[in-house]
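Chemist: Quick one, fold the following:
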Amino acid sequence: MSSSSRDRLSRLALLCMACGLAVGCSRREHWMNDTYPASGVVLVNGEHAEGALIMLFPSDGPVDVRNSKPWGVVNADGSYRLGTYELEDGAPPGEYDVTLVWSLGLGPDRLKGAHSVPEKAVMHVTISQTNNELPPIELSGVSVLPPPTARSGPLTP
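Modeler: Down below sits the predicted model:
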């Protein structure tokens, strides 16, 4: 086999391997659905619910084969942006029940589980194939546990 034939064969082999990797990568991502930007604001008794976790549960069945759920964490200004597969990448289109848990660190849910499961959702939303500004979540007159305080000194049993 001549040197030029070996070079062509090597290039062809590399091309086939590259195509195989590309196909493999696209298969890996094939289960993901398209996502669209989605954001909103959370206020509890007039205060920004910094650190609260928003999670969307699909009403129409799973959004993908892995049963992914869009989620977001509330910022200091009360805003959040949803992500499903990556941080703040948006949510797949569909109907969702929105849950809210407000625990800081390992502490208890400051809302005492009042909106932690789809059956107790704070609202129902539709994510469409556009930029989605979700209605504000405004809970008022609700009983809220105080935020955890820093302990001084060593922990005691």
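
Chemist: going forward, measure contacts between C-alpha atoms and count neighbours the same way
Modeler: Will do.

Chemist: what distance separates stretch 55-73 from the centre of its chain?
Modeler: 8 Å (C-alpha atoms, centre = their mean, to the nearest Å).

Chemist: what's the answer for stretch 41-53, then?
Modeler: 17 Å.

Chemist: The structure of the following sequence is requested for comparison with the preceding one:
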Amino acid sequence: MTRTLGAVGAALTCAAVVCGCGPGEPPRVAVYPVRGELFVGGKPAAGAVIVFHPTGDPAAPRPRATVAADGAFRPQFRDDTEGIPAGEYVLTVTWREAPIGMSPDRLKGKHADPARPVARVTVGPGESVIPAIRLK
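Modeler: Presented below is the predicted three-dimensional model:
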């Protein structure tokens, strides 16, 4: 009887360990603050979306930033955590006519291709400041 209980206990322990390793939240990674500004035609591009494309791993998450009324932006990574993981990024911009849905891009897709980024940034410990991005 003791052997049976021991085997059952071992099986339950293994099951608990396996269940605890299933899909769920991705592991936490360190993020670092990044800030910049975006202007189109000399004016703040309020509502434009900047996507940070990691250069090392195309399958990695792509942090985003929405440009504020004054032209400033700060990207966020997962669950609205301000900052992004260390690495090299190329930046693209879209600026929809309406914030919800797939309305036309005011920039006509001209700055949405990662192969022709509007900027490049290296993120690491400390705050990364991107020089103002000025588009026509």
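
Chemist: How alike are these chains, TM-score-wise?
Modeler: Taking TM-score structural alignment, normalised by the length of structure 2 as the basis, the two superposed chains have a TM-score of 0.75; 117 aligned residues with a C-alpha RMSD of 2.4 Å.

Chemist: What does Val67 of structure 2 correspond to in structure 1?
Modeler: Aligned counterpart of Val67 of structure 2 in structure 1: Val74 (TM-score structural alignment).

Chemist: Verify the stated contact: that match with Val42.
Modeler: Yes - shown here, Val74 of structure 1 and Val42 form a contact pair, counting by C-alpha atoms under 8 Å, at 7.1 Å.

Chemist: which residues do these two both contact?
Modeler: Among the neighbours of Val74 of structure 1, those also in contact with Val42 (C-alpha atoms under 8 Å, 6 or more residues apart in numbering) are Ala49, Tyr80.

Chemist: And the residue nearest to the spatial centre of structure 2, how far from Gly36 of structure 2?
Modeler: In structure 2, the centroid-proximal residue (C-alpha atoms, centre = their mean) is Pro63; its distance is 1.2 Å. Applying C-alpha to C-alpha, to the nearest Å, the value for Pro63 of structure 2 to Gly36 of structure 2 is 14 Å.

Chemist: measure stretch 56-64 of structure 2 end to end?
Modeler: Start to finish, the residues bounding stretch 56-64 of structure 2 are 17 Å apart (C-alpha to C-alpha).

Chemist: that older thread, from Val44 of structure 1, how far out is the match of Val67 of structure 2?
Modeler: Val74 of structure 1 sits 12 Å away from Val44 of structure 1, taking C-alpha to C-alpha as the criterion.

Chemist: So the two - more neighbours on which side?
Modeler: A count of neighbours by other C-alpha atoms under 10 Å puts Val74 above the other of Val74 of structure 1 and Val44, at 22 against 19.
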